[in-house]
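J.: Task: produce atomic coordinates for the following.
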Amino acid sequence: MVAQRAPVQKRMEQELGRLGWEVNGLAPPYSVEEVRQQACHAGVVHFPDLSRQGLRHVESLIISSGIPCVGVISPDCLDDDEVRNVIANLCHGFVVEPHELENLDCLLRHAARLGKLQKEVADGPCNGEVGETSPGEYEMVGSTPAMWKLFKTIRKVAAVDASVCISGESGTGKELTAQAIHERSQRAKQPFHAINCGALPDHLIQSELFGHEKGAFTGAVQRKIGRIEAADGGTLFLDEIGDLPLELQVNLLRFLETRRIQRVGGLEEIPVDVRILAATHVDLERAVAEQRFREDLFHRLNVLQVKVPPLREHPEDIEILARYFFERFSHEKPSQLKGFSSEALLVMRQYRWPGNVRELINRVRRAMVMCDNRLIQPDDLGIERRSLPRCTMTLDQARDAAERDILLAALGRNHNQVQPTSKELGVSRVTIYRLMEKHGIARKLA
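T.: So this is what the prediction gives:
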């Protein structure tokens, strides 16, 4: 792609054509859409004689193109601070005309190779899987067996209408799992309501769940429809169900048995058709044993189970998740920021992530705002190297660990199918089976 001001454009196109380049010239005024439609791996931008408005327009075009660009400048361009900033932050390289033009071909070839690689990375497996690219699974990104097992479980439980208990540590994405179940169920077109049982005062939970009549208590100046009734026909997600007070557990149990509710202060029994999804980060079986949770309610809620794995159990997804959220929040980053350094990716894999995916999102967003360089460094993420677990291993152990990580990632990208995995890794199916047995990976990852 060549984006320049006439009459320089024609001469530049002829010169590049002579060097063997296939040139797609853009005549001014060119739009962002025109630039995006160019199927190019690299671009050339001519900077001399640009007005301030023209410079800002070119800057936005370079960012929108998403490809490495090489600048062609005159000697006095480097005296202009705004031009200098655009070239330093957005260009892959630059040449000064006329005596450096012979270097343009070399720079452009490097830029094209980089652009091709960037496109392959963006389109390929490193971009991860988003629940079979289904919009119903939202931000549940992953390509490892652990995540594919979760996606498969979600599809299974979504097909029936029983209550579901979702367990997992804080920040793993239990509400996203509940949303994914709802979106894949027959109730997808009906309401989805979520309530955090641990975030409401005890005296408000009953009113929030069941609603109240006017005058039922001080401050009840009008009738209020509760969350259960509001979700009629749809799905109600009760987060942190383990924090629900015992006296309210009785009311919820009664609703699950009769499918009828009574508003606070009311006598009428109201039939409600709603599916209950509950989530907790505590061990409900232990809570039952310690008499902090009703056993009969536990069995009513725990008809189907979904366990959301902590991030440390699928570290191969950390880079995929980090890049996914980097792209999602790219509108918040400075223009010169291009991604993560290798060292940042390494420390992210070594970090234990006690806050799981929620912590990863927060650290990536903070780093994107605070980073002053082209690539995010460990310090930008707020992860201190000295806080990382130190472990020593032999060379053989390191090779085995790397081999296992590569195999798990490849299996995840290929939906755990051996044939395409062996083709991707360039080995036989027998070798894949042998490696799976060696590293304790089940042949059928459900």
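J.: from here on, contacts and neighbour counts on C-alpha atoms
T.: Fine.
J.: Leaving out chain neighbours, which residue sits closest to Val86?
T.: Glu59 (6.6 Å; C-alpha to C-alpha, 6 or more residues apart in numbering).
J.: Show me what the one helix or strand the one you found maps to is packed up against.
T.: Element membership of Glu59 [criterion: DSSP states H and E] is helix 52-65. Applying 3 or more C-alpha pairs under 8 Å, 6 or more residues apart in numbering; DSSP states H and E, we find helix 52-65 packed against helix 32-36, helix 81-90.
J.: please redo it, this time with the cut-off set to 6 Å
T.: helix 32-36 (3 or more C-alpha pairs under 6 Å, 6 or more residues apart in numbering; DSSP states H and E).
J.: From the contact counts, what lies against the helix it packs on?
T.: Using 3+ C-alpha pairs under 6 Å, 6+ apart, helix 32-36 sits against helix 52-65.
J.: Quick check: next helix or strand after the helix it packs on?
T.: strand 69-73.
J.: Figure out how far that next one is from the centre of its chain.
T.: Chain-centre distance of strand 69-73: 34 Å, with C-alpha atoms, centre = their mean, to the nearest Å.
J.: tell me what it is packed against?
T.: Against strand 69-73 (3+ C-alpha pairs under 6 Å, 6+ apart) you get strand 43-46, strand 91-96.
J.: Next, the buried residues of the longest one.
T.: Pointing back at strand 91-96 there. The neighbour-count check on strand 91-96 (16 or more other C-alpha atoms under 10 Å) flags Cys91, His92, Gly93, Phe94, Val95, Val96 as buried.
J.: Alongside the first, I'd like the structure of this one:
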Amino acid sequence: MTGEKKVLIVEDEMDMAFNYEQIIRGSGMKCLISTEPKEVIRLVSLEKPDVILCDLRMPEIDGMELLEKIKTEWPGLPVIIITGYATIDVAVEAMRKGASDFLAKPFPPDELLLKVQRVFDYSKLAEENLYLKRDLNQERQFERIVGESQAIRNLFLQIERISATDCRVLITGETGTGKELVAREIHHRSLRKDRGFYGVNCASFTGTLLESELFGHEKGAFTSAHSAQRGLFELADKGTIFFDEIGETSPSFQANLLRVIQESEFKRLGGERILKTDVRVLCSTNRDIKKAIAEGTFREDLFYRLGVVQIHLPALRERKEDIPLLVDHFLAKCFSKNKKRVGGITSDTLDLLLRYPWPGNIRELENAVERATLMVSGDQLTAEDFAFLFSPESDPQKRKGTLEDLEKELIERTLVECHWNKTLTAKRMGISRRALYEKALRLGISLNPAGQHSRA
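T.: Predicted structure coming up:
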């Protein structure tokens, strides 16, 4: 549970209200009583209950009327109507006006507790579903780690060793290397796999918005907080939260996150109640965190808390032997997504992709394969289908370059990126220096910038 639940009882008969209070407090929940229905709106605003038990027949104000007023101010606040006149018409009217459930007098204590717990469970499930619908596009059939290189084998070993534990993991690597995919794999192999995985991109939120997303907020906590809302630390209880790009967070947020990790408790924005949470925390960053610590933009104590285990993902240029498998995987994925089947890729074109440096890593490769698949006119992908990789401004539909044209452009571009260092150029392209010289001679490429001497 994320903290003690608070129940507000609205009942004009004190004896009945006291009986309900004894039942509710006996189950470990907090309880408030209001025998003045006209004061309920003010009391709800002040005390922020999690559920309201409201009698239907009261002298000062009708329970249905009060229900409408509550739902106008707090549409997400569950209300259970209590009535001694249980008819189908009453039940339908109460549910139509927003009641979560109703109780017919007399009722045993167990039925009251069951109704209250059911409301809590339904509210949490509804909020979880709302969040997971936003995240549904990430849970696709083809989302899996692909590769057979030694780097990927080592990655699988690391995942296998840590998945069944609850240790916090910091995943590092360049943009596009698949950090979130690894986080999801860790979750799906963990003891928490049957509970939710909640990913949040820290770079897409600023200041209060990020804290509201994670900690939740009470009504009026800030200008646009028109109603109370649970945060991920409540929704993800017993599950996993993944902080993508944790290095982009502010010092104030880092301090609050450190407190949650240390104490397993937090407060909603604008709230006073301390809530408990039990989540596994996974993080990622493409920044040099130790450099950020030295510059004073990231807390060192938080780094050690988050990085109990660190996993570094290699860039695609460091595992080029996986490119053929990745291309096949993305071709199948494109067929599933766009219903356009391609027979494959020519060996010369695959060789060209193996030599390309892939600065955007796997994400760039996937986008390239999808774009080429959508625009291809033949049965197989050829070099001209990937012309956009070498001249971003050119239109592959208008350009008719040969494989040699593309290869020449790739070598010349890599030479410039490596400041004309032949050893580095050959290494980045995955060929020997001798092969580089042979290709330069065959393609008429100068290995030195005009007017400068050769560099190793």
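J.: hmm, back to that, got the helices and strands packed on strand 69-73 of the first structure as a markdown table, with distance to Asn362 of the first structure columns?
T.: Output for those, formatted as a markdown table (distance: least, C-alpha to C-alpha, whole Å):
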| stretch | distance to Asn362 of the first structure |
| --- | --- |
| strand 43-46 | 34 |
| strand 91-96 | 29 |
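J.: any idea how far the residue nearest the centre of the second structure is from Phe242 of the second structure?
T.: Among the residues of the second structure, the one closest to the centroid is Gly199, at 1.5 Å (C-alpha atoms, centre = their mean). For Gly199 of the second structure, the distance to Phe242 of the second structure equals 5 Å [C-alpha to C-alpha, to the nearest Å].
J.: before we move on, what about Leu214 of the second structure?
T.: The value you get for Leu214 of the second structure to Phe242 of the second structure, if C-alpha to C-alpha is used, is 11 Å.
J.: Can you list the residue ranges for helices in the stretch 151-300 of the second structure?
T.: 179-188, 208-215, 232-235, 251-263, 289-295, 300-306 (DSSP state H, counting those that start in this stretch).
J.: Tell me which of the ones you listed sits nearest to Asn361 of the second structure.
T.: The closest of these to Asn361 of the second structure is helix 179-188. By C-alpha to C-alpha, the value is 11.5 Å.
J.: Where in the first structure does that closest one align, residue-wise?
T.: Aligning helix 179-188 of the second structure against the first structure (TM-score structural alignment) gives residues 174-183.
J.: mind listing what's buried in that stretch?
T.: Lys174, Glu175, Thr177, Ala178, Gln179, Ala180, Ile181, His182, Glu183.
J.: Quick check: the third one vs Val164 of the first structure, distance?
T.: Applying C-alpha to C-alpha, the value for Thr177 of the first structure to Val164 of the first structure is 11 Å.
J.: For burial, what's the neighbour tally of Thr235 of the first structure?
T.: The burial count assigned to Thr235 of the first structure is 29, neighbours taken as other C-alpha atoms under 10 Å.
J.: show me the contacts for it.
T.: Phe192, Val274, Arg275 (C-alpha atoms under 6 Å, 6 or more residues apart in numbering).
J.: which residue in the second structure lines up with it?
T.: Looks like Thr235 of the first structure aligns to Thr240 there (TM-score structural alignment).
J.: Which parts of the stretch 301-450 of the second structure are strands?
T.: 309-312, 344-345, 380-381 (DSSP state E, counting those that start in this stretch).
J.: Give the equivalent position in the second structure for Glu269 of the first structure.
T.: Using TM-score structural alignment, Glu269 of the first structure pairs with Ile274 in the second structure.
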